[in-house]
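Undergrad: Turn this into a model:
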Amino acid sequence: MEFRYLGNSGLKISEITYGNWLTHGSQIENDVAIECVHAALNAGITSFDTADVYANTKAESVLGMALAGQRRESLEIFTKVYWPTGPKGHNDCGLSRKHIVESIDGSLARLGTDYVDLYQAHRYDTETPLEETMLAFADVVRAGKALYIGVSEWTADQIRAGKALADELHVPLVSNQPRYNMISRVIEGEVVPTCKELGMSQIVWSPVAEGLLTGKYLPGHPVPIGSRAASSVGTALAQRILSDQTLLQRVQDLRHVAESLDLTMAELAVAWVLQNDNVSAALVGASSPEQITSNAKASGVIIPPDALMTIDSILGDSIERDPAMTARRAPLSRPC
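TA: A predicted model of the protein is given here:
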């Protein structure tokens, strides 16, 4: 397992980071989830990402159980705050001082730790003054409940404004967590250059495009039973898989690139995001121990320039590059 610095900080994290969105506390049983976490540890993964909203706080509890007994100093634990949790009342979401201060205590209790290494704003809160949010994060850091601060899916302008306040408050804002993969590259135009300038880096989610880049969705065939698309009919992913046969064929055409590098399709996809030097880690989930063991093999893989050019040529205009997509996908108001 290779390790990378998180932004310009002195913190190193495993470049394959285990994420438990959509799995722990919902899709898989707790005993399987714990086996997946132990497989990640055995593969050399030391960084684990979760959020209070995942399975309405259950995912944090499962991760806490899975990591119990491990040497805390040898782990990097990340969580997030913003989306509705608990009974989803009028103050049970957002980035107000009240919600942040209360949420960090709940997350720490569920994770079974005195602090998290990284506490992230899961989205930008349009209804709370940014000054209030950053001051609350600063107080969380000064209380020793979080070591570093990050954001997720913020635009370049929002990141710049947040970093300016963080610097004034002497708070280490070091990372952004965006969607990023071979198909979705919207962060490359504005977010990545801004983060490079400010000394921040990316912890990217969906490196395999929620399973699309594994090649399991075949053109002209129904979606496999039990797949992410089969269980999420109506979502943007499912709609695209069902309607965009050109994209499905182009993904299949990537298979010979993976085979030439002795990689699986999933390993190629994970390795691809790590070729970007502003990416500190790829978030990888798993519904079985074998999945995480396989995906961890992407660590340290170097994809030759000619193979990267071939990937771009194959995917062509299926690649999303519009920087405005980050703002368009963001919530316009609090979801509670």
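Undergrad: Please count neighbours and contacts with C-alpha atoms only from this point.
TA: OK.
Undergrad: and stretch 101-118, how far out from the chain's middle?
TA: In this view, stretch 101-118 has its centroid 19 Å away from the chain centroid, taken as CA atoms, centre = their mean, to the nearest Å.
Undergrad: contacting residues around it?
TA: With contacts defined as CA atoms under 8 Å, 6 or more residues apart in numbering, stretch 101-118 is touched by 52, 57, 60-65, 68, 76-79, 81, 136, 140, 144-150.
Undergrad: Could I get the full set of strands for the protein?
TA: 3-5, 12-14, 16-19, 47-49, 76-81, 116-121, 146-151, 173-176, 201-204, 279-284 (DSSP state E).
Undergrad: hang on, the earlier thing: filter the contacts of stretch 101-118 to the buried ones?
TA: 52, 57, 60-65, 76-79, 81, 136, 140, 145-150 (16 or more other CA atoms under 10 Å).
Undergrad: hang on, the earlier thing: can I get the strands of the chain in a markdown table including distance to residue 266?
TA: Shown next, in a markdown table, are the strands of the chain (distance: least, CA to CA, whole Å):
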| stretch | distance to residue 266 |
| --- | --- |
| strand 3-5 | 20 |
| strand 12-14 | 18 |
| strand 16-19 | 13 |
| strand 47-49 | 19 |
| strand 76-81 | 24 |
| strand 116-121 | 27 |
| strand 146-151 | 26 |
| strand 173-176 | 23 |
| strand 201-204 | 15 |
| strand 279-284 | 10 |
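Undergrad: Nearest to residue 299, out of those?
TA: strand 16-19 (6.5 Å; CA to CA).
Undergrad: Quick one: list the elements packing against that closest one.
TA: Packing contacts for strand 16-19, counted by 3 or more CA pairs under 8 Å, 6 or more residues apart in numbering; DSSP states H and E, involve strand 47-49, strand 279-284.
Undergrad: so which of the ones you listed is the most packed in?
TA: Of all the helices and strands packed on strand 16-19, strand 279-284 carries the top mean neighbour count, a mean of 27, counting by mean count of other CA atoms under 10 Å.
Undergrad: what's the distance between the residue nearest the centre of the chain and residue 96?
TA: By CA atoms, centre = their mean, the chain has its centre lying nearest to residue 205, at 3.1 Å. Going from residue 205 to residue 96 by CA to CA, to the nearest Å gives 25 Å.
Undergrad: residues touching the residue nearest to the centre of the chain, list them.
TA: Counted by CA under 8 Å, 6+ apart, residue 205 has contacts 177-180, 282-284.
Undergrad: before we go on, could you also do this sequence so I can check it against the first one:
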Amino acid sequence: MVGYRYLGNSGFKISEITLGNWVTHGSQVGDDAAIKTVHAALDAGITTFDTADTYANTAAETVLGKALEGQRRESLEIFTKVYFPTGPMGPNDTGLSRKHIMDSINGSLKRLGTDYVDLYQAHRFDYETPLEETFQAFADVVRQGKALYIGVSEWTAEQLREGHALAKQLGIQLISNQPQYSMLWRVIEGKVVPTSEELGISQIVWSPMAQGVLSGKYLPGQPVPEGSRATDEKSGATFIKRFLRDETLEAVRRLKPIADEAGLGMPQLAIAWVLQNPNIAAALVGASRPEQLADTVKASGVTLDADTLAAIDEALGDEVFSDPENTYEVSPKQRLV
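TA: I've put the predicted structure just below:
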């Protein structure tokens, strides 16, 4: 079964492998398959589910709500996010203004079929809204009982520090950040993780398999597989391009004997690797078919020894992205509509 970890400096526990539905529910797969996948996650011991209002323009939340219908709410941890455009994408259908946050939380709760979410996350930093306005709205959402905790996604160390201070002043808890993190993408290690450790903020990391590259299915000198994420712009093709250099794919091939020696599959090795970092509360995984989760959950509870970790670093060499300056390039400087 899947293990649990505390989220930030709180008494709240989440499953260390969390099911996300960014490019699957409401978009890549049909509702029946999506619902079966959620049920398979529950059967495997995953009780934490992450979505966002912008995924499939709100459809992903609706599918997740249907999938969790009839489950004991107290036994689930449901996360969603706000920031990116939704609906007809008018001028107030995006960002972290008070209006958009208040409209969005009500819409998310209705679609998810729940009275509250456990974690409500700022999907990006909003340079066009005063941070005081954003956190006052978040504080009101918490006090209204519509969210229990507040988190953010892809914020810089400085933004986390400022947001944490405002949350503290308002008497609410900012307990998480949701950045990209994998063996190949380690940009949070330089500034974001040390700052988060100081402030009592955990990471819930997305793309622990580097958009599927660390599964080993992409081969140097070969065309990308048909139907893979690299061929579908809606499924993160933009994100995966940086990892499709032949030199990177050759480095990933060198991980296979390391995984074999550890008694793990390549996806398990990738997920187990991110969970070795004590600041990581959960690895977000996606699945388009129920059977994909059977191997994924085996990464929970795995301890990689020092020799294995050193061998991974040696195999990947210079193909690792680790410049903390990359954390400043994620949030758009202007809203998208």
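Undergrad: Closest one of the contacts of residue 205 of structure 1 to residue 239 of structure 1?
TA: Taking CA to CA as the measure, residue 239 of structure 1 lies nearest residue 179 of the contacts of residue 205 of structure 1, at 18.0 Å.
Undergrad: Surely that closest one and residue 188 touch.
TA: No - the criterion here is CA atoms under 8 Å, and residue 179 of structure 1 misses it with residue 188 at 11.1 Å.
Undergrad: Which one's more surrounded, these two?
TA: residue 179 (21 against 16; other CA atoms under 10 Å).
Undergrad: How about that one, nearest residue that isn't a chain neighbour?
TA: In this structure, residue 179 of structure 1 finds its nearest non-sequential neighbour in residue 205, 4.9 Å apart by CA to CA, 6 or more residues apart in numbering.
Undergrad: Residue 268 of structure 2 and residue 296 of structure 2: what is the separation?
TA: Residue 268 of structure 2 sits 6 Å away from residue 296 of structure 2, going by CA to CA.
Undergrad: again but with residue 140 of structure 2, I slipped
TA: Residue 140 of structure 2 is 37 Å from residue 296 of structure 2, where distance means CA to CA.
Undergrad: These two: who's more crowded?
TA: Per other CA under 10 Å, whichever of residue 140 of structure 2 and residue 296 has more neighbours is residue 296, with 22 against 16.
Undergrad: which ones are touching that one?
TA: By CA under 8 Å, 6+ apart, the neighbours of residue 296 of structure 2 are 267-268, 271.
Undergrad: what about the residue nearest to residue 130 of structure 1 when sequence neighbours are not counted, how many neighbours?
TA: Sequence neighbours aside, residue 162 is the residue nearest to residue 130 of structure 1 in space, at 7.1 Å (criterion: CA to CA, 6+ apart). Residue 162 of structure 1 has 20 neighbouring residues, counting by other CA under 10 Å.
Undergrad: so residue 162 of structure 1 sits right up against residue 129, yeah?
TA: No - contact between residue 162 of structure 1 and residue 129 fails when scored by CA under 8 Å: they sit 10.8 Å apart.
Undergrad: any idea how far the residue nearest to residue 171 of structure 2 when sequence neighbours are not counted is from residue 176 of structure 2?
TA: The shortest distance from residue 171 of structure 2 to any non-neighbouring residue, by CA to CA, 6+ apart, is to residue 139 (7.7 Å). Per CA to CA, residue 139 of structure 2 is found 15 Å from residue 176 of structure 2.
Undergrad: Name the nearest residue to residue 138 of structure 2, sequence neighbours excluded.
TA: Excluding its sequence neighbours, the residue lying closest to residue 138 of structure 2 (CA to CA, 6+ apart) is residue 150, at 7.2 Å.
Undergrad: what's the spacing between the one you found and residue 166 of structure 2?
TA: 12 Å.
Undergrad: on that earlier part again, now the helices and strands packed on strand 16-19 of structure 1 in CSV, please, with extra columns for distance to residue 250 of structure 1.
TA: Formatted as CSV, these follow (distance: least, CA to CA, whole Å):
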stretch, distance to residue 250 of structure 1
strand 47-49, 31
strand 279-284, 23
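Undergrad: burial measure for residue 20 of structure 1, as a count.
TA: 27.
Undergrad: For residue 237 of structure 2, give me its contacts.
TA: By CA under 8 Å, 6+ apart, residue 237 of structure 2 lies in contact with 229-231.
Undergrad: Going by neighbour count, which of those residues comes out on top?
TA: Using other CA under 10 Å as the neighbour test, the contacts of residue 237 of structure 2 are led by residue 230, with 22 neighbours.
Undergrad: Pull the number of nearby residues for the spatially closest residue to residue 159 of structure 2 that is not a sequence neighbour.
TA: Counting by CA to CA, 6+ apart, residue 159 of structure 2 lies nearest to residue 125, which is 7.8 Å off, once chain neighbours are set aside. Burial of residue 125 of structure 2 is recorded as 24 neighbouring residues (other CA under 10 Å).
Undergrad: Can you find the partner of residue 125 of structure 2 in structure 1?
TA: If you follow residue 125 of structure 2 across to structure 1 using TM-score structural alignment, you land on residue 124.
Undergrad: Double-check that match against residue 154; I have them as touching.
TA: Yes - under the contact definition of CA under 8 Å, residue 124 of structure 1 touches residue 154, with a separation of 6.1 Å.
Undergrad: Going along the chain, name the helices of structure 2.
TA: 31-43, 59-67, 98-112, 131-143, 157-170, 192-199, 237-240, 246-253, 256-262, 266-274, 292-296, 306-316 (DSSP state H).
Undergrad: Quick one: closest of these to residue 12 of structure 2.
TA: helix 131-143 (15.0 Å).
Undergrad: Number of residues surrounding residue 305 of structure 2?
TA: Neighbours of residue 305 of structure 2 using other CA under 10 Å come to 10.
Undergrad: same question, the one 3 residues further on
TA: Residues lying near residue 308 of structure 2 (other CA under 10 Å) number 16.
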